[in-house]
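> can't give you the sequence, but here's the structure:
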């Protein structure tokens, strides 16, 4: 597996998001043994970049990763997030310095480690100036508890202010063939500042794999059942995107997931997607995207895909991003 650079932090070009092992998706919490095998297989394939967050579960996802990494911690770049759980009693998002201090200790304990390789503010806290949050994170860097700082779904002005306080290594945002939002302003700014981009949901929450053509088979509490792009007739409208990806897939001799990831990887060495999965077979498939080479013509065809129908989050979710 080749590597990518996130503001000086070297990670595998393809990472692993493990949120779905504990929350929000069909199959969450069903087989820890299988989940641990999946994480171990990722490491065996050279996938070093593993992403979690305290709110996934909550807490159980970090605990799972901590158990899976026993004896293998040195082979992993561990990324986690804070700010959507308040330990100070504040309602809503909490990135106050006091909460940052409490959150990091919990994550270190659950993950069974003495340091976090990449620590993200999960969502911008409108009640705390980002300078105060980053100031607290900078202290953790100085203490050796955090190696690199990240932001998730932050807007350009916030990114610039945060980076002026302390170098930001990575910004995490949804980015894929059906979510091109970072291209409007964020990606250019990140490259100006030397910050890497970590696309989450790079397979469109599983949609770009081609395996979802209806909501049948999804658990009743699967988050996608209420997501605007999967509901209200939009799933059927968006099938054209998968069908267009399949046309390229047939030429390349790869899977739709591999083509979708290869398109992202071709965007630059400062982009490191973290496709999520719970299964060994999917980890192996995703890792194979590192070897898929798309032609200029194929990249152009993917570039020209029609935009997805529907917002990528519900109203509350959309209000919490790009701040």
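Ah, there it is. Since the structure is predicted, the reported quantities are computational estimates derived from the model, not experimental observations.
> For the rest of this, base every contact and every neighbour count on C-alpha atoms.
Fine.
> how about the strands of the stretch 151-300 of the chain, start to end?
Applying DSSP state E, counting those that start in this stretch to the stretch 151-300 of the chain gives strands spanning 170-174, 196-200.
> so can I have a markdown table of these showing mean neighbour count?
Below are the strands of the stretch 151-300 of the chain laid out as a markdown table (neighbours: other C-alpha atoms under 10 Å):
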| stretch | mean neighbour count |
| --- | --- |
| strand 170-174 | 25 |
| strand 196-200 | 26 |
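> closest one to residue 28 among these?
Nearest of these to residue 28, taken as C-alpha to C-alpha: strand 196-200 at 17.7 Å.
> May I have the residues that are in contact with residue 64?
32, 36, 111 (C-alpha atoms under 8 Å, 6 or more residues apart in numbering).
> Identify the residue spatially nearest to the most centrally placed residue in the chain, adjacent ones excluded.
Against the mean C-alpha coordinate of the chain, by C-alpha atoms, centre = their mean, the closest residue is residue 200 at 2.9 Å. Excluding the flanking residues, the one nearest residue 200 by C-alpha to C-alpha, 6 or more residues apart in numbering is residue 174, at 4.8 Å.
> Does the one you found touch residue 202 like I think?
Yes - between residue 174 and residue 202 there is a contact at 6.9 Å, judged by C-alpha atoms under 8 Å.
> which stretch among the strands of the stretch 151-300 of the chain comes nearest residue 45?
Judged by C-alpha to C-alpha, the one of these that comes nearest to residue 45 is strand 196-200, at 19.4 Å.
> list the helices and strands the closest one packs on?
Packed against strand 196-200 by the contact rule (3 or more C-alpha pairs under 8 Å, 6 or more residues apart in numbering; DSSP states H and E) you find strand 3-6, strand 170-174, helix 186-193.
> Can you give the distance from the shortest one to the centre of its chain?
I take that to be strand 3-6. Taking the mean of its C-alpha atoms, strand 3-6 sits 15 Å from the chain's own mean (C-alpha atoms, centre = their mean, to the nearest Å).
> One more to weigh against that first structure:
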């Protein structure tokens, strides 16, 4: 698999998003399967593993630490802080909470240092400068190596970068979620920040694995996402059929088309698909060697984009919180799309 740079680290261009093994899509994966998937991901060439303290309320970090700890020299581990207090899901970007989160994450991950540590979400009550200052303290103390941010605007990224260099910015990015193109990608290029794309196959929809919401199990976050229901779903299924045909024409699977499309969009992008299925691990890893011709990239752009996808990313309250981070220019661009 090709490699790319994330700050000082050379990592697999397609990393592994660990969240789904513990939360997000219906609870915790049986331990034996989760172990097998992580080991298969390592064997397939994935060297960049993404977790967070909120995934399964610590379960995911413990899983990563237990299974991958012995392979620590071979891998780059990213985790996140600021979105869990005790056993509640709450955003808290205060310096004291960030530092406390780091201490607990180090123990769960069974490591002395976290390679890339993200502020999972910015709570807006704490100046971003103060939050990044706390992360910079952790760098100085040798507890984390580099700093990342998640789901912030280009303007916030620039403010943060002025305090301490930001290594990576994580945003949802796929053919059907194009928000980073509103200004974030340009800022990343200007500042030398890697854009890490999460949910790169549209939370499974563009891979063909989430087309029937009646099959969502309890705890599956997609049950509350407008794109997966009603008229929006019916409209998006028509796009999926055309996208699947385009993948067949390109000689790959729909999931591989998503991943190869992202790698073709910019040489600084790294994606982190997740799965609980070892066959999908191999499928995703193989996408790291696919080079799409420009004309195929253009066909994907024309078929699935912010104008052709129906429904918002999140339920109204969550979508409002995400949109509040957009600058006026970004919000205007999104509204016009």
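Cool, the structure landed. Just so it is clear, the model here is predicted, and its values are computed rather than measured.
> if we can go back for a sec, residues in contact with the counterpart of the residue nearest to residue 200 of structure 1 in structure 2?
Mapped onto structure 2 by TM-score structural alignment, residue 174 of structure 1 lines up with residue 172. Counting by C-alpha under 8 Å, 6+ apart, residue 172 of structure 2 touches 151, 179-180, 197-200.
> nearest to residue 312 of structure 2, of these?
Out of the contacts of residue 172 of structure 2, the member with the shortest distance to residue 312 of structure 2 (by C-alpha to C-alpha) is residue 179, at 11.5 Å.
> Residue 173 is in contact with the closest one, correct?
Yes - under the criterion of C-alpha under 8 Å, residue 179 of structure 2 makes contact with residue 173 at 7.1 Å.
> which neighbours do those two share?
Counting by C-alpha under 8 Å, 6+ apart, nothing touches both residue 179 of structure 2 and residue 173.
> circling back to that earlier point, so which of the strands of the stretch 151-300 of structure 1 comes closest to residue 125 of structure 1?
Nearest of those (C-alpha to C-alpha): strand 170-174, 15.4 Å.
> could you give the angle of the closest one to helix 186-193?
170 degrees (axes from the mean of the first three to the mean of the last three C-alpha atoms, to 10 degrees).
> once aligned to structure 2, how far is strand 170-174 of structure 1 on average?
Superposing on structure 2 places strand 170-174 of structure 1 at an average distance of 0.4 Å from its equivalents, by mean C-alpha distance after the TM-score superposition for structure 1.
> tell me the angle of that strand relative to strand 196-200?
Strand 170-174 of structure 1 and strand 196-200 are oriented at 30 degrees to each other (the same axes, to 10 degrees).
> quick revisit: from the contacts of residue 172 of structure 2, which land in helices?
Here DSSP state H is the test, and the contacts of residue 172 of structure 2 give no hits in helices at all.
> State the span of structure 2 onto which stretch 287-302 of structure 1 is aligned.
Aligning stretch 287-302 of structure 1 against structure 2 (TM-score structural alignment) gives residues 285-300.
> can you give me the end-to-end distance of the matching stretch?
20 Å (C-alpha to C-alpha, to the nearest Å).
> So the corresponding residue of structure 2 for residue 124 of structure 1, which state does it fall into?
The pairwise alignment with structure 2 assigns residue 124 of structure 1 to residue 122, based on TM-score structural alignment. Three-state call for residue 122 of structure 2 (DSSP: H, G, I helix; E, B strand; the rest coil): coil.
> mind checking how far residue 122 of structure 2 is from residue 157 of structure 2?
11 Å.
> Aligned against structure 2, show me the partner of residue 220 of structure 1.
With TM-score structural alignment as the criterion, residue 220 of structure 1 matches residue 218.
> what number of residues lie near that match?
10 (other C-alpha atoms under 10 Å).
> Residue 257 of structure 1 against residue 208, yeah?
Yes - applying C-alpha under 8 Å as the test, residue 257 of structure 1 and residue 208 come out as touching, 6.2 Å apart.
> which helices and strands sit right next to the lengthiest helix in structure 1?
In structure 1, assigned by DSSP H, the helix with the most residues is helix 234-252. Other helices and strands packing on helix 234-252 of structure 1, by 3+ C-alpha pairs under 8 Å, 6+ apart, are helix 256-265, helix 296-303.
> how big's the offset between that helix and structure 2?
Mean deviation for helix 234-252 of structure 1: 1.7 Å (mean C-alpha distance after the TM-score superposition for structure 1).
> quick one: that helix aligns where in structure 2?
With TM-score structural alignment as the criterion, helix 234-252 of structure 1 aligns to 232-250.
> Please identify the buried residues of the matching stretch?
Residues of stretch 232-250 of structure 2 classed as buried by neighbour count (16 or more other C-alpha atoms under 10 Å): 233, 235-237, 239-240, 243-244, 246-247.
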